[in-house]
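**Q** fold the following and give me the result.
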Amino acid sequence: MPNSDDKCILFFVKDPSDGNVKTRLAAQIGTDEATELYKCFLSDLLGMLKEIAIRFEIVFYPPQSDVRIKEILGDSFSYIPQQGSDLGQRMKNAFLAAFNKGYKKVVIIGSDSPDLPVKFVKDAFVGLESHDAVIGPAVDGGYYLIGFNFKNFIPQAFDNIQWSTAGVFTQTVNILKKYTSEIHLLPQWYDIDTLDDLNLLNQRNTGYGDKS
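**A** Model prediction:
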């Protein structure tokens, strides 16, 4: 893979301190347990990111939660607040900020896929060597990764999306196709939003809750 200095991974996270994370899962297993699991997700994804020789930044929400986030994840990373009124605007703004810093290839990953394979993230950047955009579909109809080349960034990909629905991936790809035919599609992977998802995670990674 070419020099990684022009590449950046934006790791989107939420402050779990108020218990307002993994709400669907929390309704099934309890808020405290869901919050602790989310912290495990963050820890495991940080471990994955450290394996990749690509710069990453932790992009957190809400914007005023930096102190709490650093207490959970440590203060040795680069932290940037999410800015915008909805998820689409926050993602768009994060891409624009990264491109303004001089990065040429940027991807966003979320914190809902704790066992996301390192290979998928590496393959995203390989794809951006010859494509304008890259996207990784999630089983639930969303996506776990999206990325762009700065020369052909498509901000419209984040406009008028029905977030948190099973149509997010399809809506996004349909928009991308209006602006480019150079879309690199990654393999499908899993978000963890429900108890069934968590059981599947445990099947893929025996004793997941004891990993972190």
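**Q** rest of the way, CA atoms for contacts and neighbours
**A** OK.
**Q** doesn't Ile192 make contact with Arg24?
**A** No: using CA atoms under 8 Å, Arg24 is not in contact with Ile192; the gap is 9.7 Å.
**Q** more neighbours, the two?
**A** Between Arg24 and Ile192, counted using other CA atoms under 10 Å, the more crowded position is Ile192 (24 against 15).
**Q** now do the helices in this structure.
**A** 23-29, 31-51, 66-73, 87-100, 118-128, 168-179, 195-204 (DSSP state H).
**Q** in TSV: those, plus distance to Ile135.
**A** Shown next, in TSV, are the helices of the chain (distance: least, CA to CA, whole Å):
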stretch	distance to Ile135
helix 23-29	24
helix 31-51	18
helix 66-73	26
helix 87-100	14
helix 118-128	8
helix 168-179	8
helix 195-204	21
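**Q** which stretch among the ones you listed comes nearest Pro187?
**A** helix 118-128 (7.5 Å; CA to CA).
**Q** which residues does that closest one contact?
**A** Outside helix 118-128, the residues that touch it by CA atoms under 8 Å, 6 or more residues apart in numbering are 1, 7, 48-49, 51-52, 105, 107, 134-135, 147-149, 184, 186-187.
**Q** this one as well, want them side by side:
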Amino acid sequence: MLVAKPVVPGRVKPRLIGPLTALEAAEVHRLMLQCVLERLADSVADTGHGLVLALDGTCGAAARTLDLPAAWRVIDQGPGDLGERMAGIWSCLGGGPAAFFGADCPDVPRPALRSAVAAMARPGASIGPTEDGGYWTLAASGPVPALLSGIDWGTPSVYHQTREAARRGGIAITDLDHWADVDTHEDLQALRRRLMDQDEPVLVRLRAGLDRLHRESRP
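**A** Next up is the predicted model:
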């Protein structure tokens, strides 16, 4: 399950605006979102798991900015903070196994993606920490509402608060690979450097798109 904002200039990647225009920042978001869509589709192929893109906003118009692989179903995130939206999505989809992803870590290693998919079959929950204190995935065999409430979303405390909520609730939680996400211009340049060594076709396309944007944005 991919939870993301639609590609709307000014609504996405605000910390990139300055070095980039709002339009350019939105294009970064679109490129990364497209990359994650394709990589997740590859990662769950032949597993029997469904693919859901939950967008914050008008689904139809937002989805038209993307080249959606056929397997993806698009829904609206619904109201509330991020945890309330995740819980609502989980409930609406039947409350079975799920792995939540965002679009800010497009180059997570493929073995880590497979580990997140496999984690849906294990008791407890699995979480992939990010360098800024959040996480790139939360996977579990069923709803874990205790891990989605009382969290200061969008802050460096998210990962530690989630682990503490698991401890209080008696929920076993396993760490997956740590990875870097992309929020700032420095993060974006670090991503471009990491992509230089990649030969996975989806990541090569992401690198080409970001390189093109870099050339076009230079004065």
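**Q** which of the contacts of helix 118-128 of structure 1 count as buried?
**A** For the contacts of helix 118-128 of structure 1, a burial check counting by 16 or more other CA atoms under 10 Å picks out 7, 48-49, 105, 107, 134-135, 147-149, 184, 186.
**Q** Tyr208 of structure 1 contacts Leu200, correct?
**A** No: using CA under 8 Å, Tyr208 of structure 1 is not in contact with Leu200, being 10.2 Å away.
**Q** who has more neighbours out of these two?
**A** Neighbour totals were compared for Tyr208 of structure 1 and Leu200, and Tyr208 leads with 18 against 14 (other CA under 10 Å).
**Q** so what's that one up against?
**A** 201-202.
**Q** please apply the same query to Pro6 of structure 2.
**A** Here Pro6 of structure 2 is in contact with 12, 55-57, 59, 62-63 (CA under 8 Å, 6+ apart).
**Q** filter the residues you listed down to the buried ones, PyMOL style.
**A** Those of those that count as buried under 16+ other CA under 10 Å are selected in PyMOL with:
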select buried, resi 12+55+56+57+59+62+63
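**Q** got CSV for the contacts of Pro6 of structure 2, with distance to Pro156 of structure 2 too?
**A** As requested, the contacts of Pro6 of structure 2 are exported to CSV (distance: CA to CA, whole Å):
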residue, distance to Pro156 of structure 2
Val12, 19
Leu55, 23
Asp56, 22
Gly57, 25
Cys59, 29
Ala62, 29
Ala63, 30
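**Q** the aligned partner of Leu185 of structure 1 in structure 2 and Asp104 of structure 2, how far apart?
**A** By TM-score structural alignment, Leu185 of structure 1 lines up with Asp175 in structure 2. Spatial separation of Asp175 of structure 2 from Asp104 of structure 2 under the definition CA to CA, to the nearest Å is 18 Å.
**Q** of the two, who's got more company?
**A** Between Asp175 of structure 2 and Asp104, counted using other CA under 10 Å, Asp104 has the larger neighbour count: 21 against 15.
**Q** roughly how far does the more buried one sit from Ser141 of structure 2?
**A** 24 Å.
**Q** one more: Gly169 of structure 2?
**A** Taking CA to CA, one finds Gly169 of structure 2 at 16 Å from Ser141 of structure 2.
**Q** next: Arg64 of structure 2.
**A** Taken as CA to CA, the span from Arg64 of structure 2 to Ser141 of structure 2 is 31 Å.
**Q** residue closest to the middle of structure 2?
**A** The C-alpha lying nearest the average C-alpha coordinate of structure 2 belongs to Gly102 (CA atoms, centre = their mean; 1.1 Å).
**Q** residue in structure 1 matching that one?
**A** Match for Gly102 of structure 2 (TM-score structural alignment): Gly110.
**Q** my guess is that match contacts Phe11. True?
**A** Yes: using CA under 8 Å, Gly110 of structure 1 is in contact with Phe11, at 5.9 Å.
**Q** re earlier: measure the nearest residue to the match of Leu185 of structure 1 once chain neighbours are set aside to Ala22 of structure 2 for me?
**A** With CA to CA, 6 or more residues apart in numbering as the criterion, Asp175 of structure 2 has its nearest non-adjacent residue at 5.1 Å, and that residue is Ile127. Per CA to CA, Ile127 of structure 2 is found 31 Å from Ala22 of structure 2.
**Q** ok, Gln161 of structure 2 next?
**A** From Gln161 of structure 2 to Ala22 of structure 2 the distance is 32 Å (CA to CA).
**Q** ditto for Thr174 of structure 2
**A** With CA to CA as the criterion, Thr174 of structure 2 and Ala22 of structure 2 are 37 Å apart.
**Q** now swap in Glu84 of structure 2 and tell me
**A** 28 Å.
**Q** between these two, point out the one with more neighbours.
**A** Between Glu84 of structure 2 and Ala22, counted using other CA under 10 Å, Ala22 has the larger neighbour count: 20 against 16.
**Q** in structure 1, what sits opposite the more buried one in the alignment?
**A** Under TM-score structural alignment, Ala22 of structure 2 pairs with Thr31 in structure 1.
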